[in-house]
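>>> return a 3D structure for these sequence lines:
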Amino acid sequence: MRVRNKPWANDYITDHPHIVIQEPKSFKGKWKEVFGNDHPIHIEVGTGKGQFIAGMAKQNPEVNYIGIELFESVLVNALQKAADDHIPNLKLLNVDAADLTEIFDQKEISRVYLNFSDPWPKKRHEKRRLTYKTFLAKYEEILVKGGEIHFKTDNQGLFEYSLKSLAEYGLKLIYVSLDLHNSDFEDNIMTEYEEKFSGMGQKIYRLEAKCMNK
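Purely as a prediction, here's the structure:
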């Protein structure tokens, strides 16, 4: 993904510490205190411009959401949505997904969303895919027993890889759609990429998997 530099991004993020949490590792095991309630916490790894997670947070006020995005110049788009709409159950983190287990404690998260992740199609880049086994181990560590991973993509190769990777890891597949927008799935919140690709007639693939290894 080509990221357009926004020189003002850092200052804008710094000016909104109530939304973009600074020094998130200091809150490991204390995220319910950040939100001030005992609601379940769902995270999106690779939030992008934030349309999905902002929509989910507004649709489900009984759930707390945390969006994770590495690139500041992308994260500010999600931040603007959160700030403009005053969404109290949404926080954002400007961190790397590789640091998840340093930010969240064991069994602190109820669900992980992976939406339109970089497919890293070359075999030598397999370890960078967010459904590679080392990432699955991180999700498993922070998820409650029975916690879920929800995954969407337009990339058939990545979807097939992810189905195999999750199954081999021992996660239980509980939902698989090979054409989400022509399925009976309800209340789907689309990402910006999803709107773009589905508008071009591309199929959207989706799966849900449950973590039972605890």
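>>> from here on, contacts and neighbour counts on C-alpha atoms
Will do.
>>> all strands of the chain, in order?
41-45, 64-68, 90-93, 109-115, 143-153, 172-177, 205-210 (DSSP state E).
>>> helices or strands up against the first one?
What that stands for is strand 41-45. When contacts are defined as 3 or more Cα pairs under 8 Å, 6 or more residues apart in numbering; DSSP states H and E, strand 41-45 sits against strand 64-68, strand 109-115.
>>> quick revisit: save the strands of the chain as a markdown table, and put in mean neighbour count and distance to residue 29 too.
Converted to a markdown table, the strands of the chain look like this (neighbours: other Cα atoms under 10 Å; distance: least, Cα to Cα, whole Å):
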| stretch | mean neighbour count | distance to residue 29 |
| --- | --- | --- |
| strand 41-45 | 23 | 12 |
| strand 64-68 | 26 | 14 |
| strand 90-93 | 26 | 15 |
| strand 109-115 | 22 | 10 |
| strand 143-153 | 22 | 12 |
| strand 172-177 | 14 | 26 |
| strand 205-210 | 21 | 22 |
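>>> following up with a second sequence; could you model it the same way so I can compare the two?
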Amino acid sequence: MGKDKLRKFAEIDTFDNVYQMEEGKPLKGKWAADHFNNNNPIVLELACGKGEYALQMARLFPEKNFIGVDLKGNRIWRGARTGVDEGIKNLAFLRIQIEDVMDYFAADEVDEIWITFPDPQPQDSREKKRLTFPGFLAKYKTFLKPEGRINLKTDNDGLYLYTVEVVENLGLPYYKKTDQLYNSEFYDEVLSIKTHYERIYLKHNKNINYIQFSLDSTSDQLTI
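From the prediction side, this is the model:
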């Protein structure tokens, strides 16, 4: 491991806005009260990478709490460092395996989920690793409020079409759906937030897909 990565791993241990593995479990059901010291809605960014989306949303919506979730500490470092430097109190990060996310949040604790440009896991053999696989949706259902919405933003057409199929097969309600986000009626202040990689995709004229849906009418097919 390079010296810069080692430095970042050591530094995030000192940040009061980063929780890692087991140390985040005591906050289950208590994130708003014990970390954020308020009663505001909680929004997760899953597979957040550098936390660019969570960071920008925290700036835009001080009346909400944002938590970026990812395993790679050297990436989380960037968003966490900026959050510390700017004194952004409604932003935190959780360094865990996404597969274990249900162990860190209690029933009805989360109001909204964002999944921005995740690894599409295109091989059929890795379908269960896709963050919109029904098994993952079942995990989100354990802590997402019934009316809570899930947002997927991706440049990968295959993952988008797969997610649309999952949503339709499960009979889930969706509210927004487009394979041309920046030419659609849904383009707004939040959806205009661009990650580093999204800017690269757009320079190469890559279309950006987006779907927003909820789990409030989930069938029995959704099992962990």
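>>> quick one on the thing from earlier: nearest to residue 131 of the first structure, out of the helices and strands packed on strand 41-45 of the first structure?
Among those, the nearest to residue 131 of the first structure by Cα to Cα is strand 109-115 (8.6 Å).
>>> which helices and strands sit right next to the closest one?
For strand 109-115 of the first structure, the packing partners by 3+ Cα pairs under 8 Å, 6+ apart come out as strand 41-45, strand 143-153.
>>> now with 10 Å, please.
Packing partners of strand 109-115 of the first structure (3 or more Cα pairs under 10 Å, 6 or more residues apart in numbering; DSSP states H and E): strand 41-45, helix 51-59, strand 64-68, helix 133-142, strand 143-153, strand 205-210.
>>> which parts of the fourth one are buried?
Buried residues in helix 133-142 of the first structure, counting neighbours by 16 or more other Cα atoms under 10 Å, are found at 133, 135-136, 138-142.
>>> give the contact list for the residue nearest to the spatial centre of the first structure.
Centre of the first structure computed as the mean C-alpha position; nearest residue by Cα atoms, centre = their mean is residue 44, 1.7 Å away. Residues counted as contacts of residue 44 of the first structure (Cα atoms under 10 Å, 6 or more residues apart in numbering) are 50, 52-53, 65-69, 92, 97, 111-115, 149-151.
>>> kindly recompute the last result at 7 Å.
The contact partners of residue 44 of the first structure, taken as Cα atoms under 7 Å, 6 or more residues apart in numbering, are 66-68, 112-114.
>>> kindly report the same for residue 158 of the first structure.
So residue 158 of the first structure contacts residue 119 (Cα under 7 Å, 6+ apart).
>>> can you do 8 Å?
Contacts for residue 158 of the first structure (Cα atoms under 8 Å, 6 or more residues apart in numbering) come out as 119, 121.
>>> mind listing what's buried in stretch 24-33 of the second structure?
24-25, 27-32.
>>> is it possible to get JSON lines of these that adds distance to residue 85 of the second structure?
Formatted as JSON lines, the buried residues of stretch 24-33 of the second structure follow (distance: Cα to Cα, whole Å):
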{"residue": "24", "distance to residue 85 of the second structure": "22"}
{"residue": "25", "distance to residue 85 of the second structure": "26"}
{"residue": "27", "distance to residue 85 of the second structure": "24"}
{"residue": "28", "distance to residue 85 of the second structure": "26"}
{"residue": "29", "distance to residue 85 of the second structure": "27"}
{"residue": "30", "distance to residue 85 of the second structure": "25"}
{"residue": "31", "distance to residue 85 of the second structure": "22"}
{"residue": "32", "distance to residue 85 of the second structure": "21"}
